[in-house]
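Participant: structural data only, the sequence is not supplied:
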C-alpha cells in the first residue's frame, strides 16, 4: 500500500506536467501565484469553516496513514486470541491477568480486563462494540475532510478562472494581453480539478479503506474475547474467526 501511494502521487504530477509539454503549453504555463492562492487557500478556508477543530486535527494526523497505515496482521491477532483461549481453559480467566498489562491496544486491554472480571459475553460485545463504532465514526469523519476538500477544490478553480477572465475583459483594448490572460485564467481550473481528482479524493478513499480494515480487526478481537467468555473451545474460536482473516 505504501509503495502504491507514493508511486501514485508521483505519477499524478508527472501526468499533468507531461500533458502540458505534449500540448505545447510548457511547464511555465502551469505556474500562477494567483491561482495557487485562490484554489489552495480557498479550499483550506472552506474546510476550516465546515470542520470542527478536533476533527480537522485528527484528519491531519491521519495523513501519515497514506504511507504508513496502522499495522494490521489479522493472522497474528487470531493466533493471539487462540492463545488467550487456551490459557483461559488451562488456568481460568484469572490466568489472563498478565496479558492485560502486556496488551498495547487500549480497547483490547479493556476487553481483557472485562473478561478477567467475569463480565457477561453480551455485555462485553455491547461495551466494546460501542467503543469500536465510536472510533470508526470519528475516523470516518476525519477521512471525509479530504473528501469535502475534493468537492470544494474544483469550485475554487472555477472561481479563479472567472476572476482571471474578468481581468482579461478589462484589457480587451490590448490584444497582446488576451492570450496570456486567458491561459492564466484556466490554470486555476487545472489546479482545482487536478488537486481534487489526483490527490484529495483518492486520499479520502484510501483513508476510509484503512479505517474500515482497522475496524474489522477490532471486531474480530471483540468477538474473540466474547467467545472466550462463553467458554468456547479454542479450535472452535479459531474456525469462527477465520472468516475475518479472509
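Facilitator: That came through, no problem. All figures in this text were calculated on a predicted structure; none of them were measured in a lab.

Participant: CA atoms for contacts and neighbours, from now on please.
Facilitator: Will do.

Participant: how much space separates the residue nearest the centre of the chain from residue 242?
Facilitator: Nearest to the geometric centre of the chain sits residue 207, at 1.8 Å (Cα atoms, centre = their mean). Residue 207 is 25 Å from residue 242, where distance means Cα to Cα, to the nearest Å.

Participant: what does residue 214 give?
Facilitator: Taken as Cα to Cα, the span from residue 214 to residue 242 is 16 Å.

Participant: check residue 213 too.
Facilitator: Distance, residue 213 to residue 242, using Cα to Cα: 15 Å.

Participant: in addition, the following structure is provided for comparison:
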C-alpha cells in the first residue's frame, strides 16, 4: 500500500482541527447534519446526473484501489521480461506459453500467449495498444468524475448558505439569535470548499496519477514482449527497458519525464 493519500488527508484534517482548537471553537460547530447532507448528498447526486450510471459505479469502485493500492512495479516487470527473453532465446517462442502462467498481470499473460501462438507482430501491437488505451480512458473518466464533484461542491455549499440566510432573514425579529444562525448558515459554504479540496480533488488526482503509472507500466510490458517476439537479446532488452522506464524501474515510483519513444524497442531487435 502506498500511504501518500492517507497521510496527506490525515495531516489536512489534523491541521483543520488544530485551527479550530486554537481558535477556541468546537468541532461540533461545523459537524452540522443539515449542511453536510446537502453538500455531500447533492454534490454526489449532481455528479451522477452528469455522467452515466456505469461511469459513476466505475468511479466509486476505483477509489479504494487508487488510495490503498501500490504503484505498478515496473522494475519487477523488466526482470520478468528479461527472463522471458532468455527463455525465448534458448527454447524458442513456443516456450513462452508455459512461461506465461507465471505472468504477474493478465495483460502480460495474454501478450505472451499470443506471441507463443504466432500472432502477427503488427496485429499484436494494435491489440495491446487498444487495451492500454481502453484502460487509460476508463481511468481518466474515473478521475474526471471526482474532479467534477470538486467543481460542484463549492457551488452547492453557496446554495446551502443562501437557503440558510433566507431562514435568518425570516427571524430578524429575534436579534439575539441572529449571530448563531448566521454562523450556522456559512457552515454549508465551509463544507463545500472543504469537501472539494480535502476529498474530491485529491481523490481525482490520485486516480489520475495511478492511471498514468499503470499505463506506463503496461506500455513497457507491451514493448518488451514485442521486442522479445522480434528476437532482441536479453541483456540489451533489460538495459533499454530500464532506461525507458526511468525512475519507475529503480523504485517503483515513476515520475513524468521525457524519454526515447518506446516504439523504437522493436526496431533494435
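Facilitator: It's in. Just so we're clear, the structure is a prediction, and the values are computed from it rather than from any experiment.

Participant: let me see the TM-score of these two.
Facilitator: In this superposition the chains share a TM-score of 0.94, using TM-score structural alignment, normalised by the length of structure 1; 246 aligned residues with a Cα RMSD of 1.6 Å.

Participant: rewinding a little: okay, residue 214 and residue 242 of structure 1: which has more neighbours?
Facilitator: Between residue 214 of structure 1 and residue 242, counting by other Cα atoms under 10 Å, residue 214 is the more crowded of the two (18 against 14).

Participant: how much space between the more buried one and residue 15 of structure 1?
Facilitator: Residue 214 of structure 1 sits 32 Å away from residue 15 of structure 1, going by Cα to Cα.

Participant: again, but for residue 168 of structure 1
Facilitator: 28 Å.

Participant: which one of these two is surrounded by more residues?
Facilitator: Per other Cα under 10 Å, whichever of residue 168 of structure 1 and residue 15 has more neighbours is residue 168, with 21 against 12.

Participant: helix or strand for the equivalent of the more buried one over in structure 2, which one?
Facilitator: Residue pairing (TM-score structural alignment): residue 168 of structure 1 is matched to residue 168 of structure 2. Using DSSP states H and E, residue 168 of structure 2 maps to helix 121-169.

Participant: what comes up buried for stretch 60-69 of structure 1?
Facilitator: 62-63, 65-66, 69 (16 or more other Cα atoms under 10 Å).

Participant: determine the three-state secondary structure at the residue of structure 2 most remote from its centre.
Facilitator: Farthest-out residue of structure 2 from its mean C-alpha position, per Cα atoms, centre = their mean: residue 173, at 51.9 Å. When classified by DSSP: H, G, I helix; E, B strand; the rest coil, residue 173 of structure 2 comes out as coil.

Participant: now it: how far from residue 164 of structure 2?
Facilitator: To residue 164 of structure 2, residue 173 of structure 2 is 16 Å away according to Cα to Cα.

Participant: likewise residue 87 of structure 2?
Facilitator: 70 Å.

Participant: what sits closest to residue 160 of structure 2 if chain neighbours are left out?
Facilitator: In space, and not counting its chain neighbours, residue 160 of structure 2 is closest to residue 188: 5.3 Å by Cα to Cα, 6 or more residues apart in numbering.

Participant: which residues in structure 1 form helices?
Facilitator: 2-22, 33-36, 42-50, 53-62, 74-91, 97-102, 106-116, 121-169, 178-194, 201-229, 234-245 (DSSP state H).

Participant: next, the angle from the first one to helix 178-194.
Facilitator: Put simply, helix 2-22 of structure 1 runs at 160 degrees to helix 178-194, going by axes from the mean of the first three to the mean of the last three Cα atoms, to 10 degrees.

Participant: what sits against the nearest residue to residue 43 of structure 2 once chain neighbours are set aside?
Facilitator: Spatial nearest neighbour of residue 43 of structure 2, excluding adjacent residues (Cα to Cα, 6+ apart): residue 153 at 5.5 Å. Residue 153 of structure 2 makes contact with 39-40, 43, 192-193, 195-196 under the criterion Cα atoms under 8 Å, 6 or more residues apart in numbering.
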